[in-house]
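Novice: I need the structure of the sequence given here:
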Amino acid sequence: MGKTPLVKGNQVDNQTRCAHYRSEVDIIAIRFHCCGEYYACYSCHQELADHEPSRWPKRLWDELAILCGSCNHELTIHEYMNFPRCPVCEHEFNEGCRLHYPLYFEM
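Specialist: Take a look at the predicted model:
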């Protein structure tokens, strides 16, 4: 079993929730295309990174870029977008995050 990736952010808990998103279903972190680092959310990246974010190009949506904060399973962007819950632990993801896809992913 591999090492759990470090998740950067503001007040990140052990399930990747941060100061900005703290509900029961806010349990994913996103590996940013620009730096390859996991952050709890876009706002955390804005506050802590020393560079502007870049979006994942569609051609790279098969890359592991989503971390389930419940079980630490990494998902591809395609998997994340097509399943409302983690395929391993079945913890539900926040459906409202779909509204933020354009911040992270080339649409």
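Novice: From here on, just use CA atoms for contacts and neighbour counts.
Specialist: Fine.
Novice: contacting residues around Thr76?
Specialist: With contacts defined as C-alpha atoms under 8 Å, 6 or more residues apart in numbering, Thr76 is in contact with 61-66.
Novice: Nearest residue to it in space, please, no chain neighbours.
Specialist: Distances taken as C-alpha to C-alpha, 6 or more residues apart in numbering put Leu64 closest to Thr76, at 4.2 Å, once the chain neighbours are dropped.
Novice: ok, now Tyr104?
Specialist: Among residues not flanking Tyr104 along the chain, Arg55 sits closest, at 4.7 Å (C-alpha to C-alpha, 6+ apart).
Novice: and this one, so I can compare the two:
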Amino acid sequence: MTPQVLGSLVDEQTRCIHYRTTLDVVAIKFHCCLEYYPCHQCHQEHADHDAATWPVEEQGAPAILCGVCREELTIRTYLDVTSCPNCRTPFNPGCRLHVHHYFEV
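Specialist: So this is what the prediction gives:
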């Protein structure tokens, strides 16, 4: 079953009102609630709690959803690639600037 993505979505590929370029095709499962959101701003606006980052020792957890093929990636895999290993869709390189919102680094 494909995980549900919460937040202010604008399309089926997990783009949201905050990040909606052709490369913005990932959703992140938040450690605090284990729910997928397209971005930290969507979590802040829609969740009823503060966000918690994934600890370094849990980088093997599946917590990234490719919005194109719906493949779930581990955090470590996501941090090591620039595109989806399953469908080869490129990911937004600018997302690297925001990893501290989601993962301990």
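Novice: Let me know whether the residue nearest to Tyr104 of structure 1 touches Phe32 as I believe.
Specialist: Yes - using C-alpha atoms under 8 Å, Arg55 of structure 1 is in contact with Phe32, at 7.5 Å.
Novice: Are there residues contacting both of these two? Which ones?
Specialist: Shared contacts of Arg55 of structure 1 and Phe32, defined by C-alpha under 8 Å, 6+ apart, comprise Tyr104.
Novice: Out of the contacts of Thr76 of structure 1, which sit inside strands?
Specialist: Applying DSSP state E to the contacts of Thr76 of structure 1, the entries found in strands are 64-66.
Novice: Tell me how many other residues crowd Ile17 of structure 2.
Specialist: Other residues near Ile17 of structure 2 come to 14 when the count uses other C-alpha atoms under 10 Å.
Novice: and if you look at Phe32 of structure 1?
Specialist: 21.
Novice: Also the one 3 residues further on?
Specialist: By other C-alpha under 10 Å, the residues close to Cys35 of structure 1 number 12.
Novice: Give the aligned equivalent of it in structure 2.
Specialist: Structural alignment (TM-score structural alignment) places Cys35 of structure 1 against Cys33 in structure 2.
Novice: Kindly report the same for His78 of structure 1.
Specialist: Matched by TM-score structural alignment, His78 of structure 1 corresponds to Arg76 in structure 2.
Novice: and the closest residue to its match other than its chain neighbours, what does it touch?
Specialist: What sits nearest to Arg76 of structure 2 in space, not counting adjacent residues and going by C-alpha to C-alpha, 6+ apart, is Gln59, at 5.1 Å. The contact partners of Gln59 of structure 2, by C-alpha under 8 Å, 6+ apart, come to 74-76.
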